[in-house]
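Engineer: pasted the sequence and its predicted model underneath.
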Amino acid sequence: MYKKEIYVFNQDKPVKATIRNYQEKDFAQLIRVQQECFPPPFPSELWWNEEQLKNHVDLFPEGALCVEIDGWIAGSMTGLRVNYTPGEPDHSWEHITDNGYIRNHEPEGNTLYVVDISVSPIYRKLGLGKWLMQSMYEIVIQHGMERLLGGGRMPRFHKYEDEMSAEDYLEKVVNGDIKDPVLTFLLHCGRTPVKVVKNYLEDEDSRNYATLMEWKNPFRQ
């Protein structure tokens, strides 16, 4: 099982945090984090439910991580293992994650696929999302997988859709001409773009587009 104690910083003040595998006793807090991250009018049926969380800890507990501060869960990140071949046809989030239930988890899969990453708004200035991502990279290395992969929303694309394609938007984000809350964050975390995917997730701001972004295991090149 995974457990890491670190210090994060609230401005100049160190704050002790623990990144660990989440368990059944954490489910209520994990759902609370989802509610805080995705308040109404976001559909409540799309928040984690206990059946999904139970599958995470039963099927792939190594890929079920949370970050805890003062006994309070501040964020979480979830993944499953899949077999991925570069260049294969596009997929949707619902298909590749089994709509978050991960019953399609492949214990010997070559890729750790990100199901979700969420950090409670009041903790977002502490850099917890980046720490969770780095911890998942360690899971990739520990299990000898080839990569971490996942789709990144493009929430500012709707502001530019009349001027450029989704591919052009991604290029401008990578060049630093546009700052996107999700894609720029993933670049900061060391992820690199693979391709733009249509109809990845129902997401009005992204116009249902996403960018597949990966982190390659440097020990498996």
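Structural biologist: Nice, thanks for sending it over.
Engineer: rest of the way, CA atoms for contacts and neighbours
Structural biologist: Noted.
Engineer: if you count neighbours, what's buried in the helix ranked longest in the chain?
Structural biologist: Ranked by number of residues, the top helix in the chain under DSSP state H is helix 128-142. Across helix 128-142, burial judged by 16 or more other CA atoms under 10 Å covers Leu128, Gly129, Trp131, Leu132, Met133, Ser135, Met136, Tyr137, Ile139, Val140, Ile141.
Engineer: so who does the second one touch?
Structural biologist: By CA atoms under 8 Å, 6 or more residues apart in numbering, the residues touching Gly129 are Gly75, Ile117, Ser118, Val119.
Engineer: just the ones in strands from these, please.
Structural biologist: Among the contacts of Gly129, the ones falling in strands (DSSP state E) are Gly75, Ile117, Ser118, Val119.
Engineer: A further structure is provided below for comparison with the first:
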Amino acid sequence: MYRSEQILFDKGKPVRIAVRNYSKDDFDELIDIQRECFPPPFPSELWWNKEQLTNHVTLFPEGALCIEIDGQVVSSLTGVCTHFDPAHPNHTWDEATDSGYINNHSTNGNTLYIVDISVRPAFRSLGLGKIMMQAMYHVVVEKGLERLLGGGRMPGYHKHAKNMSADGYIEKVVSGELYDPVISFLLKCGRMPLAVVANYLEDEESLNFGVLMEWKNPFKIL
């Protein structure tokens, strides 16, 4: 099981954090994080439910990570092991994650697939998302997987869709000509774009596109 303690600084004030696996004792806080990250009119039935969370900690507990500060869970990151073929990248979020239930978890999978990442808004200035992502890279290396993969929203795309394709938008984000709050964040975490997928998830801002963002295991020769 995973546990790592660090000290961050918020405007010069030290903040001690613990990155660890989440458990059943954390379920209420994890659902509360979803409520804060996705407030109404986002439908509450799409927040984590306890059946999904039970599957996370039962089927693949190594992929269930959270950050705790002063006894409060303030962020979470969930993954699942799947088999991924880069030659056939097209899929939806529902297909890759079993709609968040991860019943498709494969102990023989070659890829750690990111199901969800959430950080309470009040703590987003601390860079917790990047810290959790790096922790999940440790899991990839420890398990000898080929890659970490996940589909990123591209919420800035709707502002530029009349002038460029989804692929063209991502090229400009990668080159630094445009900034996208999700894709630019994933690039800063070391993830690289692999493919733009249409109808990846229902998301008006992204026009239903998702970008598969990959981190290759540097100790694994592909």
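Structural biologist: Structure received. Since this is a predicted model, take the numbers as computed values, not measurements.
Engineer: hmm, back to that, now the element after the longest helix of structure 1, going C-ward?
Structural biologist: Going down the chain from helix 128-142 of structure 1, the next helix or strand is strand 147-153, by DSSP states H and E.
Engineer: comparing that next one with structure 2, how large is the average distance?
Structural biologist: In the superposition with structure 2, the average deviation recorded for strand 147-153 of structure 1 is 0.2 Å (mean CA distance after the TM-score superposition for structure 1).
Engineer: can you spell out which helices and strands pack onto the next helix or strand after that strand?
Structural biologist: Note on strand 147-153 of structure 1: by DSSP H and E, the next helix or strand toward the C-terminus is helix 166-175. Under the contact definition 3 or more CA pairs under 8 Å, 6 or more residues apart in numbering; DSSP states H and E, helix 166-175 of structure 1 sits against helix 183-188, strand 192-197.
Engineer: and the last one, which residues are buried?
Structural biologist: In terms of neighbour count (16+ other CA under 10 Å), strand 192-197 of structure 1 has its buried residues at Thr192, Pro193, Val194, Lys195, Val196, Val197.
Engineer: same question for stretch 142-153 of structure 2.
Structural biologist: Buried residues in stretch 142-153 of structure 2, counted by 16+ other CA under 10 Å: Leu145, Glu146, Arg147, Leu148, Leu149, Gly150, Gly151, Gly152, Arg153.
Engineer: ends of that stretch, how far apart?
Structural biologist: Its first and final residues considered, stretch 142-153 of structure 2 spans 28 Å by CA to CA, to the nearest Å.
Engineer: ok, now stretch 134-154 of structure 1?
Structural biologist: Terminal residues of stretch 134-154 of structure 1 lie 21 Å apart, using CA to CA.
Engineer: can you check stretch 142-161 of structure 2 too?
Structural biologist: This stretch, stretch 142-161 of structure 2, spans 40 Å end to end (CA to CA).
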